[in-house]
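Peer 1: sequence unavailable; structure follows:
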């Protein structure tokens, strides 16, 4: 059994406080020492950590297969007991973890029931509700594998006796952009059997990248080869759940649903800067970037959502202050609206963000040999920046697309703006229209403090007349609790599906037909803080 020692040992040494109490440590990216508290979940007997076992890359594949099993939310939530229990992956991952993802098929009772009701409306997932969903997913994974060795494993005999309900991934210091230091935590019901089976699965393949297998408090941890001892040492100094910043963010997030993620963007951006993403090398991150993002996948009987928060952001993001969000203009669109985008307080947000935006634009322009790009735009178009942009965004800006037959004609699309100077906003639109060579295409109408613009005169009239979009069931389900949002998007999938439904068939078509609407919203809630949500509504 291999016990690697060549991985970096964490530099965070505990120090004793002057007046007793728990030790404290500083994790990468933290702005102040973080106190250690008792883990929020400590059910079950602690199991002493076993020495790390070195395995081949097949162990990582095993972790991936197990993750697929745990991802069987659709049917598994219907057969689990109605109370989530046991430690979470964050209870066994090191406290210096700065990127975290957790999947849980044993969440709270309310989440289970809501997931069953929502997912039962989707034909492809509804079929998974009968029987053991984890076995079905295992069988699917094996069927798609070309490894005969893996196919020799039987779910009932080799997997089910030890596989738990939770899996987590943690990103830690010590990696590089091309080789990040990732730790996987797989919950197990029988630690010895899990280690044995995972080891045998790993032995199905020889060579390749190596990993360490560790046993810790009801979990099996998979790390890069050479990181096992360092990972255990870091855990002994404090777990992620004991990290006060992480636990505070989780408390602010609320219901963690069936999947949760948390990212401390400062150390992540620094460690993974210049990483390749889709073949494009990312730029270096600002040295002073700080902030965290947390999000959860949650269910309601009528919808699924990814809801999250951003906290502790500094720099340009810190300068953005809350505005008076109001979706009333969005809600007053015609009832047959197919899709719409709304921004509240755009003039205020632009005013706050302009210094940073101007600096970024000048930096980009200087690299191209331009001295004063904004000045050139102002001279060429006769605009005053940022004032004319602020007038155009106004206190409420709504872009809308009505239901229609799309063909060779120009599609109907329009906007309405509530602003302090609607006449000047119209002049700005005309100026941009003329400069683009499309003069006369848009119809414009000023009515008090409102400007209406559309590609057809008819749609301008319809925007002025308004409607009751906000009273429709799809809108209320998608955005009903985001009435004070700064930014919102609404899409009526029932009306949009005619554009793509004919291309789908069978179960895929039935699943698409089961979806009613999409709602996206975000709100600045304080200095350097925000809340956001992406919601998909079922019929």
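Peer 2: Done, it's in. Values in this document were obtained by computation on a predicted structure and should not be read as measured data.

Peer 1: going by C-alpha atoms from here, please, whenever you check contacts or count neighbours.
Peer 2: Will do.

Peer 1: residue 425 and residue 384 touch, don't they?
Peer 2: No: here residue 425 does not reach residue 384: they are 11.9 Å apart, not a contact under CA atoms under 8 Å.

Peer 1: more crowded one of those two?
Peer 2: Each of residue 425 and residue 384 has its neighbours counted (other CA atoms under 10 Å); residue 425 has more, 25 against 14.

Peer 1: report the separation between the more buried one and residue 265.
Peer 2: 38 Å (CA to CA, to the nearest Å).

Peer 1: try residue 254
Peer 2: Separation of residue 254 from residue 265 (CA to CA): 20 Å.

Peer 1: neighbour count winner among the two?
Peer 2: It is residue 265, of residue 254 and residue 265, that has more neighbours when counted by other CA under 10 Å, with 19 against 13.

Peer 1: got the contact list for the more buried one?
Peer 2: Shown in contact with residue 265 (CA atoms under 8 Å, 6 or more residues apart in numbering): 98, 289, 290, 291, 292, 293.

Peer 1: closest to residue 121 among the residues you listed?
Peer 2: Nearest to residue 121 among those is residue 293, at 30.7 Å by CA to CA.

Peer 1: which stretch of helix or strand covers that closest one?
Peer 2: Element membership for residue 293 (DSSP states H and E) is strand 292-300.

Peer 1: ok, and what's touching the next helix or strand after that strand?
Peer 2: Next helix or strand after strand 292-300 toward the C-terminus (DSSP H and E): strand 303-311. Contact partners of strand 303-311, identified using CA under 8 Å, 6+ apart, comprise 115, 118, 249, 252-253, 291-299, 477-478, 528-538.

Peer 1: use this one as the comparison:
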């Protein structure tokens, strides 16, 4: 410390604490010091938040905008996700016993050890960790003749040169004869079939990267917050797939009159499916209009979710993702529902169903002819009876505490807590249900509609049907919302409360304590879909206790 600085410090100290110091000087110093501390503290907090939550550079920056397919993995995502992922995984005994990763462990080292499997004598800490990054991607680049490309992040380009050669030489082969071409471009190692192709990818990326491509940005933004894994399909991917479909077409019937996946013989009566060439031509036309898609796998404090978004219009749309005309009836099931499967229908959804069938089978296809086998089996007039029976929203409910073993042993399903809840006119629903009861030979009292709060329920157990018919609070329950985050606008929902299926889970485990212990952390599972601005959205989520 210099004498000048010491003198200044001493003077300042006298000004702060001296009896004769002016109050204005003291206020100015104290105020300035407070602002300075806040600025320093705020800057440190901002840096910490940025470091903890930011994703950093991504592989899309190392690929050209001619990339048509892309899947990236990030082993070092935002700190919150990384910690959440390992904490959630460690709730499962199998993960702790067989994987054993801790929140502070290097996942790259674990993966390297598994991949090498004793066939590579490289020291990861000394020969790999100093240059290997935490992000990578596989991609298909180009539209005329797409080539496979892999990009891997490096933290030290100089050390990566020797490191990659050492890795490619593992197993006794030389790096030159490994059959892989590569080059280093900044923070990325680009692998392709040949070094020439790898360098071509770098040149194309300099003209425009995938990260800057408007379609890539739009679709990945729609897929929500970034996560561990990101996938993307460019609009051009549809055209490439259409070309490949044309090459793969061959004659012959796809489906016979009946098959294990088509017991009523409906698919065999679809000309488009029984004539692959005709179906291919229609599919090629639909793929040519494909606008793109993306998906993200991410971790949160309570579970893991896969969010997907894509163009459904190119495939004729789907009632499963259309915007519901009202609150989905699945949200009104009892709050203790163990399994809920719901669908909401837009207006004139049967016309949309007909259009979808004709997109697959051919414009001249008669829906009644296609549904004829199923109509004969059920006694219904299909597809005309579908909107009469299902109304504008329907949900299948399974009650809690179901005793699968007891039901199987007794052979009596009449007490099974299962019911179909429908939002429609009771008399209309009853008329269609009567056809079903007659065809199936149901006993008196079974499958009779029960009126409730603006809905009708049909079940094997009348008492449970009456409970389901009432307005319940499933949609607002914490467990439901933990796996169906967009319940109010989801046109299709599959919800499973693992907690409410204790007896069934024990039955499925067959008395195996290890299986039961690994199922125990599961709280609920959900799959939901909806439509927004012509795009189909879906979220698959698993929450843990």
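Peer 2: Here it is on my side, so go on. Values in this document were obtained by computation on a predicted structure and should not be read as measured data.

Peer 1: drop the TM-score for these two in here.
Peer 2: Once superposed, chain against chain, the TM-score is 0.71 (TM-score structural alignment, normalised by the length of the first structure); 442 aligned residues with a CA RMSD of 3.7 Å.

Peer 1: picking that back up, how big is the offset of the strand holding residue 293 of the first structure relative to the second structure?
Peer 2: With mean CA distance after the TM-score superposition for the first structure, strand 292-300 of the first structure departs from the second structure by a mean of 1.5 Å once superposed.

Peer 1: tell me which other helices or strands that strand touches.
Peer 2: Applying 3 or more CA pairs under 8 Å, 6 or more residues apart in numbering; DSSP states H and E, we find strand 292-300 of the first structure packed against helix 109-119, helix 244-253, strand 259-264, helix 265-272, strand 303-311.

Peer 1: so what touches the second one?
Peer 2: Spelled out, that is helix 244-253 of the first structure. Residues contacting helix 244-253 of the first structure (CA under 8 Å, 6+ apart): 34-37, 240-241, 256, 262, 294-296, 308-309, 311.

Peer 1: which one of those is nearest to residue 123 of the first structure?
Peer 2: For those, the nearest to residue 123 of the first structure is residue 296 (24.0 Å; CA to CA).

Peer 1: returning to that earlier point: can you list the helices and strands packed on strand 292-300 of the first structure in JSON lines and add distance to residue 489 of the first structure?
Peer 2: Formatted as JSON lines, these follow (distance: least, CA to CA, whole Å):
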{"stretch": "helix 109-119", "distance to residue 489 of the first structure": "22"}
{"stretch": "helix 244-253", "distance to residue 489 of the first structure": "22"}
{"stretch": "strand 259-264", "distance to residue 489 of the first structure": "23"}
{"stretch": "helix 265-272", "distance to residue 489 of the first structure": "25"}
{"stretch": "strand 303-311", "distance to residue 489 of the first structure": "14"}
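
Peer 1: tally of neighbours for residue 120 of the second structure?
Peer 2: By the criterion of other CA under 10 Å, residue 120 of the second structure has 18 neighbours.

Peer 1: how about the residue nearest the centre of the first structure: what's its closest non-neighbour residue?
Peer 2: Central residue of the first structure (CA atoms, centre = their mean): residue 295, 5.8 Å from the mean position. Take residue 295 of the first structure and drop its neighbours on the chain: the residue closest to it by CA to CA, 6 or more residues apart in numbering is residue 308, 3.8 Å away.

Peer 1: that neighbour and residue 520 of the first structure: what is the separation?
Peer 2: According to CA to CA, residue 308 of the first structure stands 12 Å off from residue 520 of the first structure.

Peer 1: and residue 225 of the first structure, by the same measure?
Peer 2: From residue 225 of the first structure to residue 520 of the first structure the distance is 41 Å (CA to CA).

Peer 1: what residue of the first structure takes the place of residue 136 of the second structure?
Peer 2: Matched by TM-score structural alignment, residue 136 of the second structure corresponds to residue 167 in the first structure.

Peer 1: confirm for me that its match is in contact with residue 103.
Peer 2: Yes: under the criterion of CA under 8 Å, residue 167 of the first structure makes contact with residue 103 at 5.5 Å.

Peer 1: just the helices in the stretch 351-500 of the first structure please.
Peer 2: 373-381, 387-393, 422-435, 457-465, 473-479, 493-496 (DSSP state H, counting those that start in this stretch).

Peer 1: the ones you listed: which one's closest to residue 89 of the first structure?
Peer 2: That would be helix 473-479 among the helices of the stretch 351-500 of the first structure, by CA to CA, at 31.3 Å.

Peer 1: start and end residues in the second structure for that closest one, please.
Peer 2: Residues 478-484 of the second structure are matched to helix 473-479 of the first structure when aligned by TM-score structural alignment.
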